[in-house]
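Peer 1: pasted the sequence and its predicted model underneath.
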Amino acid sequence: MASVTISDIFDTKCDIERVDLRKAAAKRAQRGFKNPEEQAISICEYHDDLQSITGRRPTFSLLISTWESSKNPFFREACAYLPMQEELYLTSNLLQPSNSGQSPIILISKVQLSRNDAGDIQAVEWQKLRPPPNMPMPSSGTEFKDGILFCSQGGPAPGTGGLYYMPWNKPPRPVVTNFAGWDFNSVHDVAQARDGSLWFTDPCHGFDKDFRPQPLLPCQVYRYVPDTGDLRAMADGFGRPHGITFNPDESIIYITDTDAFRGGTEHEPTRAATIYAFDVIKRSGSPFLANKRVFAFAMSRIPMGIVCDDAGNVYAGCAGGVEIWNAGGSILGVIEVPGGAASLSFGRDGELFVCSEQRLWRVKLAGRQASPIL
């Protein structure tokens, strides 16, 4: 597909509002979520410690937007940054085809970043790509070796879905596509540990959205070791496990559960919209997940993509934007994004990329980096 170049990208200072957390509910009810038609990101500060993350002068820039034209949700998942190539890879939400006889599809976006001498992004080249036939319905992804590791949710046919490695400028190849011969449900997000193992979530989003068959496995979290082929189920008991990330020393893993959202407009407020934390422990020389606990219940519900910075702070894309907690689970503040946030990733020094369905944003913070094992 043809590429589009967007130039004259500029940074704008974020407005910061200090809000007493005890009055936050009334304040939010009065203000509501940021209107999707707005063109600005702002920050709601609940705790003084947020300043160590935002700095004194955080800025934002709008890299790409389809809000004013097609409103197609091209910027939802993956948000995988390749620093050597200065490329960002993203996946769309379900896109309805122009021909009513065709099934919905998910496209991949490749965004080439052009920076000035100060390191700020001044232009991007955006190209939409159809996923290869052997990697249907891609969702999240992460930098891996010299390319990207994509999660493929799979299609209607059996034997589809799993983890796929796509070397830079080369076709993807399967890494793991089933559990003991049973098809995964809808592999959604993946994180790589320092030992090379791949930890990934497997909700049943594809079945919820009618492009995957009846699930054959529980909604679980798995660990796969590419060098040995060892594949283990590590945790169950989720409604819809979604995002996954480690803390900096790899002693804790965070997993989001989006069970309150089943696709479309269906929302069940009594179900989980929760971030769970597990301790990563060793038993008989192997890692296990122990001490499952509620780390946070998202204030604006539906925590999806999740990342951890080098200080142990946790960031999640939610309906109101990017909610930020310290390692103790206390909410520090919210980067309020028009239309909410789905996924996010760190770029260069203090840079956060945020996917918001019809928009791709860059937020410049005070220098926080991704957790070093990501």
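Peer 2: In hand now; what should we look at?

Peer 1: going forward, measure contacts and count neighbours with C-alpha atoms only.
Peer 2: Noted.

Peer 1: count the residues that sit near residue 361.
Peer 2: 22 (other CA atoms under 10 Å).

Peer 1: what secondary structure does it sit in?
Peer 2: Here residue 361 is recorded as strand under DSSP: H, G, I helix; E, B strand; the rest coil.

Peer 1: so it makes contact with residue 61?
Peer 2: Yes: using CA atoms under 8 Å, residue 361 is in contact with residue 61, at 5.9 Å.

Peer 1: break down the protein into its helices, ranges please.
Peer 2: Assigned by DSSP state H, the chain shows helices spanning 24-31, 51-54, 205-208.

Peer 1: can you list those in JSON lines and add mean neighbour count?
Peer 2: JSON lines is the format used below for these (neighbours: other CA atoms under 10 Å):
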{"stretch": "helix 24-31", "mean neighbour count": "12"}
{"stretch": "helix 51-54", "mean neighbour count": "18"}
{"stretch": "helix 205-208", "mean neighbour count": "21"}
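
Peer 1: using TSV, lay out the ones you listed together with distance to residue 261.
Peer 2: Listed next are the helices of the chain as TSV, based on distance: least, CA to CA, whole Å:
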stretch	distance to residue 261
helix 24-31	21
helix 51-54	30
helix 205-208	10
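
Peer 1: tell me the contacts of residue 196?
Peer 2: 225-226 (CA atoms under 8 Å, 6 or more residues apart in numbering).

Peer 1: how near is residue 305 to residue 26?
Peer 2: Distance of residue 305 to residue 26, given as CA to CA, to the nearest Å: 27 Å.

Peer 1: put this beside the first:
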Amino acid sequence: MSVRTAVTALALGSSAYAQSYTLSNPELANFTIIDESFKEILGANASIELIYNATEPLFHEGPAYNVSGDTLYVSSNRITLPAGQVDASTSNQTIKLSVVKGISSEDVSAITVEQLSPSFNMPNGGAAHLGASGILWTAQGTKNATSGIYSIPDPVNNPDQSFPVVTSFFGNQFNSPNDVTVNPADNGTIWFTDPNYGSSQGLRNAPQLPPQVYRYDPASDSTRIAADGFEEPNGLAFNSAGDVLYVTDASKSDTNPTGTATIYAFDVITSPGTFVTNKRVFAYAPSGIPDGIKVDSKGNVWSGTGVGVVVWNAAGQMLGEISISGGVSNFGFGADESTVFVLDEELLWRVTLA
């Protein structure tokens, strides 16, 4: 499936770099080098391989990787119900949660996708539990079903068994939780974003709360607002030290061209109490909106955007892209940072950095 091809990448306004990498479909997925330091991230033998081609947009959000089962859990984009099926509570839409098995297999034909049946409604973002084999998932809910954060304790053996972690804030239903992560430096607290997408997309009723970022503390079973002042808080991630939080604010669209497409950074302070402070603009998406976001062990910030997965260093300098035709909503690392799984709606890509 793979071929060797030369990648010519134009730096912003500067001369072109030329590199050779392994690309299975160079017309759809490529590397764009903006700063020389991106070559160090890619390594000498980087590759992009198309590992699955679905007939529906199964690869949209999540994703959560489970190393023990070599499995990747992903949620689909909104899918219109088949003719004859009606569900007014979701405006005749559904979202599928799937597991990709054998995702690291060298034999692409051995990779399989199976649909799951969780007990929560309209899944979106997922993340691994801290120090556990389970995964967390956001549930956007429906007009009739509550939204919130859910846990799947044993995704390998019992992927359909889940339980609610938090489903309301002082009696108010969340709008449509979008992404979730765990802060390793804050005793395993669970942080999540709650934009208004569910209402605007016909999944939820009118919002009861502003679009905000929340912090749930399992030790005290308490939830509080961590940050507000967003238009549509979307993805979120901590650096490895847990002392910087990045949040993507994504309201820009074809009908709202001046909406936000910004990544904000916050400092996290933990004594006394845990708060975020010093909000600042970290970066602006070069195209589309910044969606899913991750921070690698060296402090580089990765985000899915309208051009693919863009990488910035900790100073906010854009280094390069995993350029994907049509853009990327989300992506995730595998067992380590040498593997990146890129979600491209019907297509699933495996990027190897070496």
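Peer 2: Received it, and whenever you're ready, just let me know what you need. This structure is a prediction, so every number in the text was calculated from the model and none was measured.

Peer 1: give me the TM-score for these two chains.
Peer 2: Once superposed, the chains reach a TM-score of 0.89 (TM-score structural alignment, normalised by the length of structure 2), with 332 aligned residues with a CA RMSD of 2.0 Å.

Peer 1: of all the helices of structure 1, which lies closest to residue 249 of structure 1?
Peer 2: helix 51-54 (19.2 Å; CA to CA).

Peer 1: what range does the closest one cover in structure 2?
Peer 2: Under TM-score structural alignment, the match for helix 51-54 of structure 1 in structure 2 covers residues 39-42.

Peer 1: residue 348 of structure 1 -> structure 2?
Peer 2: Using TM-score structural alignment, residue 348 of structure 1 pairs with residue 335 in structure 2.

Peer 1: okay, now its match: neighbour count?
Peer 2: Other residues lying near residue 335 of structure 2 total 14 when counted by other CA under 10 Å.

Peer 1: what sits against the spatially closest residue to residue 342 of structure 1 that is not a sequence neighbour?
Peer 2: Distances taken as CA to CA, 6 or more residues apart in numbering place residue 317 nearest to residue 342 of structure 1, at 4.9 Å, with adjacent residues excluded. Counting by CA under 8 Å, 6+ apart, residue 317 of structure 1 makes contact with 303-306, 323, 340-344.

Peer 1: now do stretch 322-332 of structure 1: everything it contacts.
Peer 2: 45-50, 295-296, 298-299, 312-317, 333-337, 340-341.

Peer 1: farthest-separated two in the contacts of residue 317 of structure 1?
Peer 2: 306 and 340, at 13.8 Å, using CA to CA across those.

Peer 1: for these two, indicate the residue with more neighbours.
Peer 2: residue 306 (27 against 23).

Peer 1: what's the match for the more buried one in structure 2?
Peer 2: The alignment partner of residue 306 of structure 1 in structure 2, by TM-score structural alignment, is residue 293.

Peer 1: quick one: that match and residue 103 of structure 2, what's the gap?
Peer 2: Counting by CA to CA, the gap from residue 293 of structure 2 to residue 103 of structure 2 is 21 Å.

Peer 1: hang on, the earlier thing: the match of residue 306 of structure 1 contacts residue 300, doesn't it?
Peer 2: No: Residue 293 of structure 2 is beyond contact range of residue 300, at 10.6 Å (criterion: CA under 8 Å).

Peer 1: about what we covered before: what's the closest of the helices of structure 1 to residue 78 of structure 1?
Peer 2: Comparing the helices of structure 1 by CA to CA, helix 205-208 comes nearest, at 15.5 Å.

Peer 1: what about the strands in the stretch 201-350 of structure 2?
Peer 2: For the stretch 201-350 of structure 2, the strands defined by DSSP state E, counting those that start in this stretch cover 212-217, 222-227, 233-238, 244-250, 261-269, 275-284, 293-295, 301-305, 308-312, 318-324, 331-333, 339-344, 347-352.

Peer 1: dump these to TSV, plus distance to residue 183 of structure 2.
Peer 2: Output for the strands of the stretch 201-350 of structure 2, formatted as TSV (distance: least, CA to CA, whole Å):
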stretch	distance to residue 183 of structure 2
strand 212-217	10
strand 222-227	13
strand 233-238	7
strand 244-250	9
strand 261-269	10
strand 275-284	12
strand 293-295	12
strand 301-305	16
strand 308-312	21
strand 318-324	25
strand 331-333	17
strand 339-344	21
strand 347-352	26
